[in-house]
Each structure stands twice: as C-alpha cells, then as structure tokens.
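S.K.: Mind looking at a prediction? Sequence and model below.
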Amino acid sequence: MYVLVVVLHVGTNNVDEEPLVLIARFRSLISRILDVNLSIRVVVSEILPRQASLRKCQWALSVGELEAFNTDAGETNAILQALCHKNGYGFVDGTCELMGMLKVDGVHPTKRGSQVSN
C-alpha cells in the first residue's frame, strides 16, 4: 500500500500581499490537488523568512523592508498552520532547519540547501 503525498513549498514573491489573499490561494491550490484524488496527503511547508542580502541585487531589501517582509510571512504562516491543523493537512516548520542554507542574496538556496529540499 502506498500513500500519495503532495508537498507544497512556495517561494516568497507574493508575501507582500495580504495574508488572507495568500491563504485563499493556498486553499484553491489544495482544492485543485484534492480534486484529482481525495486520498492525496497534503503537506504544506511554511513560507521561509528571507535573510539579509550580502550583495546588491534586484530583490535585496532594506532592514525595514526585511523586517516587514518576515513579519508578514510569519502572520501568513500562523494562519496557514491553523488551516492545516483544522483540515488534517501536514505542516512543515522549516525555519530552524533551513536557516543558513540561503545564498548571500538571502533568497535562493545554496547547493546544500537545494540538496536538503530534494
């Protein structure tokens, strides 16, 4: 016997949107997954916080922007975790395990970070 599992791990491009808008998108995505097969086990990975960028790049944030970004991500994650708990979906808190596995840009995974997520 096997269990079909879908792990949702999303990027951070839309975190500046309202948390409830993001949650609605998660609900829609989960609904579409379950429309394919109701027995699929859904596991959601939290939105990871961004780290400060150590180089200039188009997605580098100021200290204030970074704090606001990570606060928004945290608020969304709290709602997302409650949604998962309420509906029996798995929820992965990757913050502790994955911190320090981002490149100097503070957004993209290092080679080691990519290997962990595969």
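M.R.: All right, it came through fine.
S.K.: contacts and neighbour counts: CA atoms only from here.
M.R.: Noted.
S.K.: Quick check: buried residues in the host helix or strand of Ala82?
M.R.: Using DSSP states H and E, Ala82 sits within helix 63-87. By neighbour count with 16 or more other C-alpha atoms under 10 Å, helix 63-87 contains the buried residues 66-67, 69-70, 72-74, 76-77, 80-81, 83-84.
S.K.: Check stretch 27-35 too.
M.R.: Neighbour-count burial for stretch 27-35 flags Ile30 (criterion: 16+ other C-alpha under 10 Å).
S.K.: From Phe69, how far off is Arg41?
M.R.: Distance of Arg41 to Phe69, computed by C-alpha to C-alpha, to the nearest Å: 30 Å.
S.K.: Over to Val42?
M.R.: Counting by C-alpha to C-alpha - Val42 and Phe69 are separated by 26 Å.
S.K.: what is the orientation angle of the strand or helix carrying Arg27 with helix 63-87?
M.R.: Per DSSP H and E: Arg27 is located in helix 19-36. Angle of helix 19-36 versus helix 63-87, following axes from the mean of the first three to the mean of the last three C-alpha atoms, to 10 degrees, is 40 degrees.
S.K.: what about versus this one:
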Amino acid sequence: MFARLAVRRQLLSVQTRQLTSVGLERKERGVEDSQTMRRRLLYQMRKRGILETDLLLSTFASEHLAGLETRELVDLDSLLSNIDWDIFYWATNKTPAPEVVQNMSVFQKLKDHAAKRGSAIVRMPDLQ
C-alpha cells in the first residue's frame, strides 16, 4: 500500500512539473482595461480551491492589488495560471520557483507578503 502511495506521489510530482511549464503561458483575453483585469484577478485569487493558497493570495490582493502597475498585473495573471500548491510552495520558499517566476517583481512582493504573514491565523478579507 505504501509503495502505491509513493508511486502516486511521484506521478503527481511529474505531472505538476509538466503542467507548471505550460502554466506560464498567458491566455489572450483581448483588450482588457486595468480595472477589469484587477476585478478578474481578485476573483481568481479568492477562488483557487485550496484554502492555504486562497488565504495567501486573497490577503495579498487586499493589501497590494490596487497599487500594482500594468506589467505586474500581467505577470500576476501568468503566475495565477500555475497550480495552487506550486504557487503556495514557491511563495513560502518550500520549493524553488522557476527562474521566470523569480524574476517577476509581483512574485517578490508575494514572497515578502507570505514572509510577513508567517503562520498567523488569517481569514479571507471582506470584499469592498
């Protein structure tokens, strides 16, 4: 039984790496003004599916999303196309992020936000 679990874990790890390399390709959405993009990103950051990532990204959005520049919004959009656990582990320094992600200024802000929050108990911020 434990051998099967180890094999499944290894397969998931391989699948994650394969999907991550694809995840950085941004979908073309046509012309989107920054306000519309912020609203979409806020929704995507709050509705990830994994609580840890939801809390990390929603508190980051609450504190930083309004002040991000257009380039950072585009980078954030690309970052959000990755798997939840990858984003969480990269932001909390559990696993190294790909170089493309490490070079994003918005990712550095997310890492700083995660480090500042630490293991504090948080809740999803209210929508405004």
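M.R.: Received the coordinates, thanks. Here the structure is a predicted model, which is why all the values come from computation and not from measurement.
S.K.: Got a TM-score for the pair?
M.R.: After superposition, the two chains reach a TM-score of 0.27 (TM-score structural alignment, normalised by the length of structure 1), with 49 aligned residues with a C-alpha RMSD of 3.9 Å.
S.K.: returning to that earlier point: helices and strands around the helix holding Ala82 of structure 1, which ones?
M.R.: Applying 3 or more C-alpha pairs under 8 Å, 6 or more residues apart in numbering; DSSP states H and E, one finds that helix 63-87 of structure 1 makes contact with helix 19-36, strand 90-92.
S.K.: can I get the ones you listed in JSON lines with distance to Ser114 of structure 1?
M.R.: Converted to JSON lines, the helices and strands packed on helix 63-87 of structure 1 look like this (distance: least, C-alpha to C-alpha, whole Å):
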{"stretch": "helix 19-36", "distance to Ser114 of structure 1": "23"}
{"stretch": "strand 90-92", "distance to Ser114 of structure 1": "16"}
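S.K.: Would you mind saying which of those lies nearest Gly113 of structure 1?
M.R.: In terms of C-alpha to C-alpha, the element of these nearest to Gly113 of structure 1 is strand 90-92, at 15.7 Å.
S.K.: buried set for the helix or strand just after that closest one?
M.R.: Downstream of strand 90-92 of structure 1, the next assigned helix or strand under DSSP H and E is helix 95-98. Neighbour-count burial for helix 95-98 of structure 1, counted by 16+ other C-alpha under 10 Å, picks out Leu98.
S.K.: If you count neighbours, what's buried in the helix or strand hosting Leu19 of structure 2?
M.R.: Take DSSP H and E as the rule and Leu19 of structure 2 turns out to sit in helix 2-23. Under the neighbour-count criterion of 16+ other C-alpha under 10 Å, helix 2-23 of structure 2 has Thr16, Thr20, Gly23 buried.
S.K.: for the residues you listed, which one is nearest Leu5 of structure 2?
M.R.: Thr16 (16.2 Å).
S.K.: now the end-to-end length of stretch 89-106 of structure 2.
M.R.: End-to-end for stretch 89-106 of structure 2, by C-alpha to C-alpha: 16 Å.
S.K.: What is the end-to-end distance of stretch 22-41 of structure 2?
M.R.: Terminal residues of stretch 22-41 of structure 2 are spaced 19 Å apart (C-alpha to C-alpha).
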